[in-house]
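missing the sequence, but the structure's below:
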């Protein structure tokens, strides 16, 4: 079993994937673990929506409406499974919306790590159309929900010769960490 450090160090976004995808049951199992993210007051202010098959084409049509385009977007067809990450904000006097959105983002990141570790290719995609009415309506979002983006998930492709399949090098943490005296 690898450590969390190993999983994080090995993680990389994969923009190109095969047509294979995890099953609904695999997503449920991963979501149960990802849902263990820190969550002030245990509000669980998130939900996930699986988009497979024709649902991806309908998303392409909704994106086209958001962009005032005559042609459906083909972006949702880049992976066999898209997992919409939804911040499902709950009424709370203790937990502001930004913190609830952070929980939903944390679930998305944990889910992406779990799927990556399980051997799937994953990339988190966003865009201005995540905030459009047509895309929100296509996902059936309520007034208290915000679409944060999608995890594009599919089978991993073998690395091209000479490209390697390793994770990007670790960042220079000195640039981002300071000590307050």
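Received the coordinates, thanks. This is a predicted model, so every value here is computed, not measured. Numbering: from 1, shown residues only.

okay, CA-based contacts and neighbour counts for the rest of this
Will do.

how much space between the residue nearest the centre of the chain and residue 133?
Computing the C-alpha centroid of the chain and ranking residues by Cα atoms, centre = their mean puts residue 151 first, at 3.2 Å. Residue 151 sits 20 Å away from residue 133, going by Cα to Cα, to the nearest Å.

that's a strand at the residue nearest to the centre of the chain, yeah?
Yes: assigned with DSSP: H, G, I helix; E, B strand; the rest coil, residue 151 falls within a strand.

got the residue ranges for the strands in the chain?
17-18, 46-52, 81-88, 120-125, 145-156 (DSSP state E).

take a look at this one as well, against the first:
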């Protein structure tokens, strides 16, 4: 499959089976995803693997962050969650927004690579990703922020559904002519 074919075939899998890639299966995918464009090669990202009871700990942190008494069951929707963390570096050349873009690029590359390897993936975010309780549960340093989680599991037998086609003509324009309207 070419990169173009993989991109056109990519879908989010909101429901997955209990199968999940092993850490050994993840390592070459992480190495490949790390090839994303990265100004000054800062590598301003890291991934955190959440399995088994880690997901329960996350559910408790989500509950604490939202003021609920019962742990959230959302982290139990997949057997493996991969937390995507941006690790900011002080750099006169690379602003924080660009470092965050690199980490987001790694997350997207990981979702493509996992999909190509046969795994169902969905990237989940939300307002609780940057709360103190969730950051503490992940052991984030002061210079880190959570971008979200890749929920990973086996692809069920049924299709995840269709995505709307992108009208490329609507998504690209030319630079305005100076002094023009």
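Cool, the structure landed. In this text, all values refer to a predicted model and were calculated from it rather than measured experimentally.

rewinding a little: please give me every residue in contact with the residue nearest to the centre of structure 1.
Contacts for residue 151 of structure 1 (Cα atoms under 8 Å, 6 or more residues apart in numbering) come out as 82, 83, 84, 85, 108, 112, 122, 123, 124, 125.

What lies in contact with stretch 71-83 of structure 1?
16-21, 48-53, 56-57, 59-64, 150-154.

could you flag which of those are buried?
16-18, 21, 48, 50-52, 56-57, 59-64, 150-154 (16 or more other Cα atoms under 10 Å).

Tabulate the strands of structure 1 (a markdown table), appending distance to residue 175 of structure 1.
Output for those, formatted as a markdown table (distance: least, Cα to Cα, whole Å):
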| stretch | distance to residue 175 of structure 1 |
| --- | --- |
| strand 17-18 | 33 |
| strand 46-52 | 32 |
| strand 81-88 | 30 |
| strand 120-125 | 24 |
| strand 145-156 | 27 |
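
Now do the contacts for residue 167 of structure 1.
Shown in contact with residue 167 of structure 1 (Cα under 8 Å, 6+ apart): 9, 10, 11, 12.

so which pair among those is furthest apart in space?
9 and 12 (8.5 Å; Cα to Cα).

Could you find the closest non-adjacent residue to the residue nearest to the centre of structure 1?
residue 124 (4.4 Å; Cα to Cα, 6 or more residues apart in numbering).

Correct me if wrong: that neighbour contacts residue 148.
No: between residue 124 of structure 1 and residue 148 there is no contact under Cα atoms under 8 Å: 9.7 Å.

Show me what the longest helix belonging to structure 1 is packed up against.
Scanning structure 1 for the longest helix, with DSSP state H as the assignment, gives helix 97-117. Under the contact definition 3 or more Cα pairs under 8 Å, 6 or more residues apart in numbering; DSSP states H and E, helix 97-117 of structure 1 sits against helix 4-10, helix 24-34, strand 46-52, strand 81-88, strand 120-125, strand 145-156.

CSV please, covering those and showing distance to residue 69 of structure 1.
Putting those into CSV (distance: least, Cα to Cα, whole Å) gives the following:
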stretch, distance to residue 69 of structure 1
helix 4-10, 38
helix 24-34, 32
strand 46-52, 22
strand 81-88, 22
strand 120-125, 20
strand 145-156, 20
